[in-house]
Structures are given as C-alpha cells and as structure tokens.
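A.B. asks: sequence? don't have it. structure:
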C-alpha cells in the first residue's frame, strides 16, 4: 500500500489518470481539465507515470504526443471513481475557483447516453460566464456519438444554454435543479420547448448526483 501510494499519491497524479480514463489525451487537453496544474508539474507527473508503465506515449516527430493508460493504469479506475463518490458524499459543493470549464463540458459529454440521441446531428451551444477560457462550447449530438467542440461545427443549433460555470456545475452534480437555476437566472436556456425538454433529458445529470449526501459535510479546507 505504501509503495502504491508513493506512486499515485503525489498531487495531481490521480487527476491525470482520471482524464486518461476517458481515452488518450494530449498534455494540453489534460491541463485544460485540471485547475491549477503548471506545465512543468504536468510534464514531471507524466514522465513518472511513463517510467512506471502506468501510461504510454505515442506520436510522430513534429506532432503533439498523446498519452494513454496501460492495463495497469486502467486498473486504477475503481480507486478514482470511489474518490469521486466519497467527495460527492462528504465534501461541500465546489467553489468557482476550483472549477474548470473543459472538465465540466467533457464530463457532461462523456456521460450522455449516445444510444438515445437523434439520428440527424444537432448542436447545443453552451456559453459559460464567470470562468476562464475556454468558455464557448458546442456539443454535437447524434445517434451513437456525443462530442464537444471549441469551434462552431456548422451544425444546426437547437438549444443555447448561457450559464455561470458554478451554476451549471451545481446542476450537473445534483446540488440544485435546472428549474431552480433558471428561476434564479444563473442559467438561461433558449430554444423550442420540445427541443429544450429533449436536450435536458439527453444531458441528464452526473452519475455522482445519485450519491446520497452526508447529513453534515466536512468543513471547507
């Protein structure tokens, strides 16, 4: 246990693993989803994980390399997921400075049930406020596939969502509801009523939103 903790217990390491559990990623894509990590620290952690054969790197000369988990790295999934469950149960909702827009959007995209999406691709435009860049996103949704884009994909936008980063995060994590957020004007949704209902059903909530909260949260650090 001590040897394992020495390898994966360093700051940021399990967050890097969390991102790679979504699939192979470049260092830039990883850094967008981890608030506060410096490029130097990220490079050092990736190098350590490579030497330990928890991740591998691939990429041709002149291309931005991408990283992926080895079988050993993939076996860390239960640990990462259980940390998320514990945090949802015991920790207070995150503050705005603890949030990353890319992490939120990628998290939403990865949990969409792609089998329930329409055959013809549609786009959902998301504009986040009170957040660092990138704040403007498009979700492209079609049967079998849900993708997040930073540029207009040229696909018809059926619903536009304007929200503060913290408001959308709190809805996603189940700390509040869409209705409450809309009534408080922290989230504004534009689109035909039938499409709005469909989009909200497609987006759903984080699987962590189902976790029963502890009666008393731990104090903020």
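C.D. replies: That came through, no problem. Since we're looking at a predicted model, the values are computed, not measured. Residues are numbered from 1 along each chain as shown.
A.B. asks: okay, CA-based contacts and neighbour counts for the rest of this
C.D. replies: Fine.
A.B. asks: which residues sit in contact with the residue lying closest to residue 23 once chain neighbours are set aside?
C.D. replies: Distances taken as Cα to Cα, 6 or more residues apart in numbering place residue 68 nearest to residue 23, at 6.5 Å, with adjacent residues excluded. For residue 68, the contact set (Cα atoms under 8 Å, 6 or more residues apart in numbering) comprises 20, 23-25, 55-57.
A.B. asks: and what of residue 157?
C.D. replies: Taking Cα under 8 Å, 6+ apart as the contact definition, residue 157 lies against 122-125.
A.B. asks: Let's have those residues in TSV, adding secondary structure.
C.D. replies: Listed next are the contacts of residue 157 as TSV, based on DSSP: H, G, I helix; E, B strand; the rest coil:
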residue	secondary structure
122	strand
123	strand
124	strand
125	strand
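A.B. asks: and the nearest residue to residue 178 once chain neighbours are set aside, what element?
C.D. replies: In space, and not counting its chain neighbours, residue 178 is closest to residue 171: 6.2 Å by Cα to Cα, 6+ apart. Using DSSP states H and E, residue 171 maps to helix 165-172.
A.B. asks: Included below, for side-by-side comparison, is a second structure:
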C-alpha cells in the first residue's frame, strides 16, 4: 500500500498494519493457530491466496517446514503487537456493541469457542454438547470433550449427547461476547438447553463466555456522551 508521507511512528506502523486482514491474521497467530487451515478457520472470509500473501508479510511471520509439516510463527516484532491487539479487542468489546447480520458466522463463533472454552470445568470422561442454530447453516454442531481435549464437529460424531443448546446465532454470539448473560437468555426464552438434568445445569459453566466478555460496558451516560455531536466552534 502507498505510504502516508509522514515520519510519525504511528503513520509508519499503519503503513504496515493497516492493510485489510493483516491484524486479524496476527490475532489468529497470537491466539495459538500455527497451521494454514487453522488460520483459515479464524478468518473464513479471507481468500487462501491473500492469506498466503499476508503470511509473507514483512518481518511479522516466519514459515517453518519440517518434513511434510508447515507451520507459521510470529517474529519478535509481531509478538510485541500482543498488547495492541488485546487493547483493540477490549476497546471493541466495550464500545462496539452493535452487530450487523453480516457479523454472525457459525463457523467463526464455534471455532472461537473451541479454542477459548475452559476445559477444567468439564468432566474427564467423553462429554458431548450439541449446538443447534434455528437460523443458520450449518445448523448442527457438536463439541466433544474428552480428557482435557476439545474437538469441534459439523457432523454427528456418533457419541451420546449430554445436552443440546438450541438458539439463534445472534443470541449465542452476544452471550459469547458478553453482551448478554446465559441467565438472561434462558429467562427470556431466547435459548433452550435439553438433555441430562445434571448436564443441562452445567452447560453455561462448561461453555462460559469469551475471555474478554468481562470487559465493562459503557454506562448509558457514557453512550449518550459518545452519540452527542461535536460542539461547533464559535
């Protein structure tokens, strides 16, 4: 991309980071993805060709080949972006609450859940929680946890299901982001959990919410101040 024509460090940094998808690829690598297909699941709307190009980005990602295995690691320069990416995530969770229909993606939601769910709360024996979305395709997903390892399936794995969560995709997305609580969604009948009585009560703990869901939301007063037009000069 063309430069900003400024010596300012912010401007120079943005010349490298402001290209579309670049920071999202960095976000995925910071979250622990190392394989090409893992990265694709984290940025599903990015073309494979463009992803390959971003993975060659100057000084941010290094490629490692061992036999038939290829993975990608962040360089020190990219690792130092971690607090910036974390700060952007916290700011976005706090101030950008409105989501459009294009923001709801079952693949991305379940992939993010799969890598952030706290498995310490799950039983050590194989436990399956099914997710059923009434307004999205694929509509059926299965989370299979066994001995501290979690698999995500978009096909029936053939194991007994402990509990099934039925809801709309926007509801589950907002719960995961922290904009709505499990209790609120259940009381409002926006979400239903069926299955074994013990598992039904534990599903909200097993699935939980995203790591940044606890970021405090702005008060109504703060939101109103943000919406106020800028004062005209006199």
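C.D. replies: Great, that's in hand. This one's a predicted model, so the numbers in the text were calculated from it and none came from an experiment.
A.B. asks: check the fit of the helix holding residue 171 of structure 1 onto structure 2 and give the mean distance.
C.D. replies: Compared with structure 2 after the fit, helix 165-172 of structure 1 shows a mean deviation of 0.8 Å (mean Cα distance after the TM-score superposition for structure 1).
A.B. asks: Give me the distance between the helix or strand following that helix and the centre of its chain.
C.D. replies: Counting by DSSP H and E, the next helix or strand C-terminal to helix 165-172 of structure 1 is helix 178-183. Offset of helix 178-183 of structure 1 from its chain centre (Cα atoms, centre = their mean, to the nearest Å): 21 Å.
A.B. asks: List the buried residues in helix 178-183 of structure 1.
C.D. replies: By 16 or more other Cα atoms under 10 Å, the buried positions in helix 178-183 of structure 1 come out as 178, 181.
A.B. asks: compared with structure 2, how much does that helix deviate?
C.D. replies: Mean for helix 178-183 of structure 1 is 3.3 Å (mean Cα distance after the TM-score superposition for structure 1).
A.B. asks: which residues are contacting that helix?
C.D. replies: Taking Cα under 8 Å, 6+ apart as the rule, helix 178-183 of structure 1 contacts 167, 171, 187-189.
A.B. asks: hmm, back to that, still touching in structure 2? Go through the contacts of residue 68 of structure 1.
C.D. replies: Using both residues aligned by TM-score structural alignment, their matches' Cα atoms under 8 Å, structure 2 keeps these contacts from those: 20, 25, 55-57.
A.B. asks: Now tabulate those in JSON lines and tack on secondary structure.
C.D. replies: Shown next, in JSON lines, are these (three-state DSSP):
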{"residue": "20", "secondary structure": "helix"}
{"residue": "25", "secondary structure": "strand"}
{"residue": "55", "secondary structure": "strand"}
{"residue": "56", "secondary structure": "strand"}
{"residue": "57", "secondary structure": "strand"}
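A.B. asks: Give me the buried entries from these.
C.D. replies: By neighbour count, with 16+ other Cα under 10 Å, those hold 20, 25, 55-56 as buried.
A.B. asks: so how many other residues sit close to the closest residue to residue 116 of structure 1 other than its chain neighbours?
C.D. replies: Distances taken as Cα to Cα, 6+ apart place residue 143 nearest to residue 116 of structure 1, at 6.7 Å, with adjacent residues excluded. By the criterion of other Cα atoms under 10 Å, residue 143 of structure 1 has 14 neighbours.
A.B. asks: for residue 9 of structure 1, same thing?
C.D. replies: Neighbours of residue 9 of structure 1 under the rule other Cα under 10 Å: 12.
A.B. asks: how about residue 59 of structure 2, what's its match in structure 1?
C.D. replies: Using TM-score structural alignment, the partner of residue 59 of structure 2 in structure 1 is residue 52.
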